[in-house]
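> The sequence and its predicted three-dimensional model are supplied below.
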Amino acid sequence: MNNNKLRRLSPIAMALAVICTNSSLALAAQEVKKIERVEVTSSRIKRVDIEGAINVHTISSSDMVRNGFDSVYDALMGSVAAGGAVLGEVETGSYTPGAKELNLRGLGPEYTLILVNGKRLAYYPMPFGGQTNFVNLDMIPTAMVERIDIQTGGASAIYGSDAMAGVVNIITKKGIDGHFIDAKFGQDTYGKGDKKSLTFVGGMKKDTFTFDYALEYKKEDALLSSDRPYHDSVWDNPDPDSNREVNRSITVWAENTEYRNQYSEQYCNTDDNPHPQATQHFIKRSNYGPSCGWDETGDKLLRNESETYSVYLNSEYELSETTTLFANGFYIQQDKKGRRNPFFWGHLGSFHGGNFWDPDIQNSDGGYGAPVKYMWRVLSDDEYTDDGLGRIFNDESMSFNFGVKGEVGEFYYSVGYSHANYDFADRYLSHTVAGNQFIKGEKLGEVNGMDVYRPNYKLFFAGATPDSVMQFMDWSTYDGNSFNDSVTADISGDLFELSAGAVQFSAYVEVMREGTRATPDDRILNKQFVGLTGVITDGERDRYAAAFEFLVPITSELSAEAAVRYDYYDDESQVGGAMTSQLGFTYKPTEKVVIRSAYGTTFRGPDMSSLYQGFSGNFATLNDRITADACRMLQSTQQVDGYNTDALSHTCETGQLDLTSANISSLQTGFETLSAGDLTLKEETGSSFTAGIVYEYADELSFNIDFYSIKIKDKIKRLDSSYILDKLWLCENGGENSDSELCGNMRERVKRYDENGQGIDRLGNAISGLAYTPHTIQEGYINAAERQDAGIDLGIRGTFDTVLGTFRYKADYNRVLKKKERIRAEDPLVDILDDQNNRDFKELGSLSATWESGDTSVSWLMLYKGKMWNNAVYGERQKLPAWIKHNVTLGHHINDDTRLIFTVKNLLNAMPPQDETFSNYPFYHGGRYDSIGREFSARLTYQF
């Protein structure tokens, strides 16, 4: 792609500035108009009335302090619109465990547009779930925030692509009067998880020059599962049927022996082979016998350690009464450390082509020699690091813009350039193919078709050191970058007068270049690490846009808002251009009542990951029902058409076969999944409809009720391996037409080992595994999915002035009314609102109250998350109770310059609802709840 396109097209954007600045400079708008005209999110028109046709919820910086929110992410997650699941830091094995994302309406992070002062930020270089781009909200400096505007619903006609679920516009501080130093310290109720922050915020104005700044330092200690009694031990497992026992952390599993576990008595934390955590223990069930391990429950990560530095600057200089130069931006650096606890597969029978033969194991016949099916060990981060944190993230992000703004006659204009950039690095320990061979040693021959090895079991069981661990492991790295550059110009004002008032307009043009790159360690792509794969993305594209917006007063009570926007993508995809429009009405029958409604079309261009992903890999384990059915048939008929009996018998005997269910045969099979970007993808399209009423009875009471309906068509969806295997089973069993194009496509996506257990991987290497099972499944992106969502938002608020002081209250509530989707165009539209696989909250609520008297104030916040399905098997799930948390903040002005604030978050130390069907850490769905618990903080602010 030509890197000079942005430079060539810049004069197009700059032309408007030339026209504006060379126009006749009529009298400037009167000062009273400057005060009355304000900018609002959801429109580019400066207007007098902030209540428009679309509901915009605002969280001020004061609200954040009163409600105990430490960051932009915390504030947004407290919104009743944030009902969708996120990955979170508990998911240490995900592509993005160092990032924090927002999922409005449960549509996905990629459908919410995040802006700072109306400008786009650079995406997090690693895709969410390995699939889509999003903005990392943990990389937005808190100290610079004046307010956060949340528009829920489509806004493509105003802001372009991505604004399908909503828009979050973070407005920064400007015109700060004075200088402030703010110090904060916090700790949880268990004496852990220290939080510290120090900020300097201030501003000055001298004649025609203004300058604002915000410097911030934040430090958060890591939290482990052992820091919470909720999940510090295996005995916390709420499942009454679970096996509450010490883990088999280091295991050699053999077949045809008295006990499955081998070598624990010889090498597990013995005098000449110590281990800092492992103990020898005996497990009777499943004939495991003498075992080696420790209780791993308390070793898990709950929150990353992080250290953050940021700086924000804003400046304006008035060249004249009608022309102002402006510049603002921020830079933030964040260093995080997490916990990896890498899992080392010394041998996996289904992955390495079957068992190997150990000639030294005593077999059940009294002789020596037995097949080894598994070798695994958990490597605790405590073994090879000083602080027990073995995953390291380094993130840097910046965003700045500068330009000129002012007035030409009765019109407002601005022309500017903006740049955003994000750099990312991820480093963690993984075991290598060479290390695997080092542990197993050289092949000594063959017995009964199995390779013979005498592994170094003493090293395998021993506690590792920073030096010894490098004999079989090494550091793997990920690097990434994303950026966007844009030149914009806009003009707005009154066009002409009607009997009901002036017709206002806004015109806007934009030229943008954006790019992304995610590059894993070459050794990851070349399979030099065992069981490790990654994502590689590299691409750039240009985008151009032009938009018009009109605000038309039809009568003194009724006004209409209309917007139209055209976006053009200059890249190798099939998007081309996309036109979106929006029409809204605001009706004010009285001064106290506003009735509003808006309908708009929306779109989202394919994100960079789905287009330019050169390779994305993963390893998965799923049920291969086709081969499992063949195993079941083999048991009854002794022969299955199309299968070699000996080969199938070996697979059925060696694999994880489970035929206990009469209806579903199960053969858990491990394989590699592959996917890549698709330049034939087109844009997603959709629509958004909202309707509501605002009633402002008095200062003591006002409320709003808003209905929303969001539709997305041609939704980009990745056909995952689970869907492919399920469809393929239906194709072979009459659920789908076996000769259809769909079935043919599903067969092409699944590559299986032949009857000799041989296959070819993506690099062209010969690989071996269990005959007839999948070794590679080709996933992919399609424009076929559809999603429909609808719900209501309710808000109530008011202020009372009494002899006891001022009381303020606010309540917000969201209820989802509809949630339907389909994966492919030929699939039926399925209602998933009450489906037991729907893990998004159906109800969310918040209630806050503040009392102020003199120099003292007390605030209380309640956050409500509705009922959620438990983790039982599908069809047998029950609803868990709602989850409620309370925050309390006490503030007091010691004098005119000094303020002291105490906050207690999660006052009652509420833990996630107990789920007796959830038998794995953290014993709840990590993307929906958290187990941080009660936290205390003290904050001192001094003005000078």
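That came in fine, so what should we check first? Numbering: from 1, shown residues only.

> only C-alpha atoms for contact and neighbour calcs from this point on.
Noted.

> Flag every buried residue along stretch 937-944.
Residues 937-943 are the ones in stretch 937-944 that count as buried (16 or more other Cα atoms under 10 Å).

> no wait, stretch 311-320
311-318.

> Give me the contact list for that stretch.
Residues outside stretch 311-320 that contact it (Cα atoms under 8 Å, 6 or more residues apart in numbering) are 141, 144, 174, 208-216, 324-332.

> what do you get if the cut-off is 7 Å, keeping everything else the same?
Contacting residues not belonging to stretch 311-320 are listed as 144, 174, 208-216, 324-332 [Cα atoms under 7 Å, 6 or more residues apart in numbering].

> Can you check my assumption that residue 722 lies in a helix?
Yes - assignment of residue 722 by DSSP: H, G, I helix; E, B strand; the rest coil places it within a helix.

> How many residues are close by it?
16 (other Cα atoms under 10 Å).

> Next: residue 576.
Residue 576 is flanked by 15 other residues according to other Cα under 10 Å.

> Was I right to think it contacts residue 568?
Yes - with contact defined as Cα atoms under 7 Å, residue 576 reaches residue 568; the gap is 5.6 Å.

> Would you mind finding the longest strand in the chain?
When the chain is parsed with DSSP state E, its longest strand is strand 473-498.

> May I see the buried residues of it?
For strand 473-498, burial by neighbour count (16+ other Cα under 10 Å) applies to 473, 476-494.

> now swap in stretch 206-224 and tell me
In terms of neighbour count (16+ other Cα under 10 Å), stretch 206-224 has its buried residues at 210-224.

> alright, now check it against this:
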Amino acid sequence: MKKKLLSAAICTALVAPFAVGAAHAQDSQQATDIDKVVVTGSLIPQVEVETATPVQTITAEDIQRQGFRDVYDVLRSQPLATGAVQDAQFSGFTPSAEPISLLGLDPGFTLVLIDGRPIADYPLLYNGQSNFVDLASIPTSMVERIDIAPGNQSAIYGSSAIAGVVNIILKKRVDGTSLGLRIGGYEEGGGGNVRFQLTGGHSAGNFDLVYGLQYIDQDAIYGFDRKDFDSTNDNPDPTLRFGSRTFLRSLGNGRYIDPGAATCAGLGNLYNSTTIYDTRPGRGNYCGSRAEPGFSSIQNKEEAIAGYLNAGYDLSDNAELYGMLLVNRAKTENNGGSRFWQPSIDTGGFIINDNTGRFESFQHIFAPEETGGLDTNNERITSDSYNFAAGVKGTFGSSMWDYDAYYARSEYKVKSRQLWALKAEIEDFFRDQFLGPQLGEYYGYPIYAPNEAAFYQALTPEQYRSFNSEIKSDSETWTHNLNFQLTNTELFNLPAGPVGFAAVLQVGEQSWENPTDPRVVNGEFWGLTGTQGAGERTNEAVAMEFRVPIFSMLTANASVRYDHYKNKGLNSDDDTTYKVGLEFRPIESLLFRGNYATAFKAPDMAYVFAGDSGFFTFVTDYYRCATEEPGVPIDECTFSGSEQVFGNRSGSPDLQSITAKSWGYGVVWSPTPNFDISADYYNIKIDNKVSDMSLDQLMQTEAACRLGDLDPSSPTCVDALARVGRASATAPEPFQVQSIETNPINISKEEVSGILASANYRWNTDGWGTFSVGLQYNVTLDHESQQFPQDPVIDLLSEPFYSSEFRTITSLSLGWNTDKWNATLYTVRYGQTPNFEAQLLEEGYEGSLDAKRVDAYYRVNTTLGYQFTENASLTLTVNNLLNEDPPDDPTWTTYPYYNIFNYSGYGRSYMLEMNWQF
């Protein structure tokens, strides 16, 4: 009920002024000649910028004056970007990439375009599973504007446009040449950066050229650069303020074997002289460093250069030859933290110590002084991408038929290089170092007679390098297509006006290749697994769109598109999607709109073509709970969520398209060119969503088959029993789960709805310049998902174990401009999100969810610019003006003690930029 009241309140507030405004509005206005333009969400050029599809636009001026660092920063700051994502703060699967999540949906559900053309996916996989577009490769200096159209847009653009479309429009006209030099850094240290930009344009007769160059050099930010998470002493839980166990010897019961203070003193130089004789309550004493977690990076070291060319040549009055090329090369370095070693990784690090006759484990975390420097283990990624298009467009004779025929290609290559320990070599090294020769085996556990004193010795960099090897991975994606488009803004005339028409024919192909170093897949590296796969897909499409004036106040838009794609060597699929929109203008300044659309997403290449890939996970062993602890509640069973197993995942060649439906309605009121206000409701429902098989459901099914509750010979049981690998009955832990196999399937559902509202006002004064105010607000009313038909529907806004997305995001921009000065204050308010404790509700925590939220987070950017001359200006930008840290969360006790998928710990930054015009 509250959500319905909120929706009604926003719409009422917007409509209320109409009663007054309409009384004074003129029924007719002086006609003006306005050029027709193509707007995002439609193929037909038209006069009206506001159509049946709500579109948010961020201009190049907005990017400059609102303090955004790059295109990713622009889009992540928009109210529609409510979802948490893995970006450069996360040292995981894609540490150099920057995706966004519109409306809290998967990053792959947003179609990212450049000038209306698709771009290649990032070659590495988001969360090790799916494809997405990386925004880090798009230089800001070449951007004219960015349009965001939420909701289903497949009837115009094809696959993946479910959450919406981000259309990045590059500059096509530039007068003169502009040079820009920006230097910046962070108040708390690290992250120093330089950016150089050159853009220009030239016209000569029938030839037009726009060119651009951008260079960026950025230093890394490490955890030790930030006082709030440079040490485990910053842990919000005082009982967890003990050091990382850099040298640890422990018993099978978890108790530590005391090395003595003198032993730790001999290692005191490690981790910049922070290694001490430390204590973990309830476990015992050991040698450790409380500063160790801070030796990982939270922002990449990066060097990037991008170039842009856009050319046009008038063949005649009715035809233009054009081309565009955007290239980018970036080199990034990411430090994911320290590496460590334990003996016998296949037995959880435990051995039988022949000297004591006990189960024991050893752990050694390698310090920078041992590895040869802080950057020795950095993952070094070189990314090369380009987007190219060439074509001819014009008009057939003196008719109203316009055409555009072009070829477009986009490619993205990633070379990853990283040093990692080889399994056999590191085991041999530590046998020689202190374990000694293996003396035998006891139920799979190796027996050694170690020299305990030799364990507590630091390595030399030469020793460390002796058991490491470089992992090399060269991955690539590309997509290209031939496109022919016809448009006619006056196909024929109705009493209410001309009918517009557009048609598209398209053929294309895309490829994904992620050939991970085969030694990784074969398990030759210590404690490491990886993803791999390769495949190609062809596609063909035909689409039509009509814009029909039904009567003077009502216009209808209708589009339909048929897509067919084939996974080479595998299956094929096709989908027909459509979109219908209505625009009702009772007066010139007032628009009521509504739309209904269907969409589809071809399953990610990685979901279809992924080869065998490994991962580690924890599962609940329902079988052992039933047989070894009968009658014990499942959440109290010893084997509940505590069994760590090695998993194997592969693609599924039989996947079909994900389908979706969306609808929305809204109102726009713009009584003057300087004032507009709008509100729109959106609803998106997704079916046949691809998800990996539920491991928990698989474990339950496997247990039922073993216990005889299901027929063991049934296809269900044959499949489940084959997927779960167990130890034998005579193993040290009989029937322990050792492996599990999974793959993606088309079975999940998801639905999201919300309201997007905006208001803009601009006014001029005689002596104080021009002022402007811009407000945007997005509230998610509902967001639900269901992974399997037998599962309960999950409320993602109320069960934060599954999601930490923002329910509300509000942005406010205040601007001021005179002949010499300009200033902007841009504020984004991110609403409350669940704290870490709330995210563990599904693990048995009881209590009120309302008490388990962190405060709203405010980010304030400000810019102040001064125009020295007509051709020279200086701009000071301060991002995170209030130096807001991520919201306090006493329950987030894992490093870096805040939710890195929602917030950043960078702090306040300063940038000074000088621009020259020639």
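Cool, got the structure. None of these values were measured; they are calculated from a predicted model.

> TM-score of the superposed pair?
The TM-score (TM-score structural alignment, normalised by the length of structure 2) is 0.90; 868 aligned residues with a Cα RMSD of 2.8 Å.

> hmm, back to that, export the buried residues of stretch 311-320 of structure 1 to TSV and tack on secondary structure and distance to residue 801 of structure 1?
Listed next are these as TSV, based on DSSP: H, G, I helix; E, B strand; the rest coil; distance: Cα to Cα, whole Å:
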residue	secondary structure	distance to residue 801 of structure 1
311	strand	39
312	strand	37
313	strand	38
314	strand	37
315	strand	38
316	strand	38
317	strand	41
318	strand	41
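
> Just give me the closest of these to residue 99 of structure 1.
Distances from residue 99 of structure 1 to the buried residues of stretch 311-320 of structure 1, taken as Cα to Cα, are shortest for residue 311 (19.8 Å).

> Can you give the contact residues for stretch 819-835 of structure 1?
With contact meaning Cα under 7 Å, 6+ apart, stretch 819-835 of structure 1 is reached by 784-790, 818, 838.

> For the buried ones among the residues you listed, write the corresponding ChimeraX selection.
A single ChimeraX command is used to select the members of these judged buried by 16+ other Cα under 10 Å:
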select :784,785,786,787,788,789,790,818
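
> Among the contacts of stretch 819-835 of structure 1, which one sits closest to residue 594 of structure 1?
Using Cα to Cα, residue 790 is the member of those that lies nearest residue 594 of structure 1, at 21.6 Å.

> Trace the closest one over to structure 2, please.
Counting by TM-score structural alignment, residue 790 of structure 1 lines up with residue 753 in structure 2.

> Ok, residue 846 of structure 1 next?
By TM-score structural alignment, residue 846 of structure 1 lines up with residue 811.

> Quick check: closest non-adjacent residue to its match.
residue 828 (4.3 Å; Cα to Cα, 6 or more residues apart in numbering).

> just checking, the one you found touches residue 812?
Yes - applying Cα under 7 Å, one finds residue 828 of structure 2 in contact with residue 812, separated by 6.5 Å.

> So which of those two has more stuff around it?
Each of residue 828 of structure 2 and residue 812 has its neighbours counted (other Cα under 10 Å); residue 828 has more, 21 against 18.

> Is it correct that that one falls within a strand?
Yes - using three-state DSSP, the assignment for residue 828 of structure 2 is a strand.

> Please name the residues that touch it.
810-812, 858-860.

> Go again with 10 Å.
Residue 828 of structure 2 makes contacts with 77-79, 775-777, 809-813, 857-861, as judged by Cα atoms under 10 Å, 6 or more residues apart in numbering.

> before we move on, back to that, give me the subset of the buried residues of stretch 206-224 of structure 1 that lies in strands.
Among these, the residues falling in strands (DSSP E) are 210-220, 223-224.

> From those, pick the one nearest residue 253 of structure 1.
Taking Cα to Cα as the measure, residue 224 is the one of these closest to residue 253 of structure 1, at 29.8 Å.

> out of everything not next to it in sequence, what's closest to the counterpart of that closest one in structure 2?
Aligned by TM-score structural alignment, residue 224 of structure 1 pairs with residue 222 of structure 2. With sequence-adjacent residues excluded and distances taken as Cα to Cα, 6+ apart, residue 222 of structure 2 is closest to residue 297, at 4.1 Å.

> so who does that neighbour touch?
88-91, 220-225, 333-337, 378.

> Only whichever of those are buried, select them in ChimeraX.
Buried subset of the contacts of residue 297 of structure 2, written as a ChimeraX selection, criterion 16+ other Cα under 10 Å:
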select :88,89,90,91,220,221,222,223,224,225,333,334,335,336,337,378
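
> Give me the subset of the contacts of residue 297 of structure 2 lying in strands.
Those of the contacts of residue 297 of structure 2 mapping onto strands are 221-222, 333-334, per DSSP E.

> Of those, which pair is most distant in space?
Longest span within those, Cα to Cα: 222 and 333, 11.8 Å.
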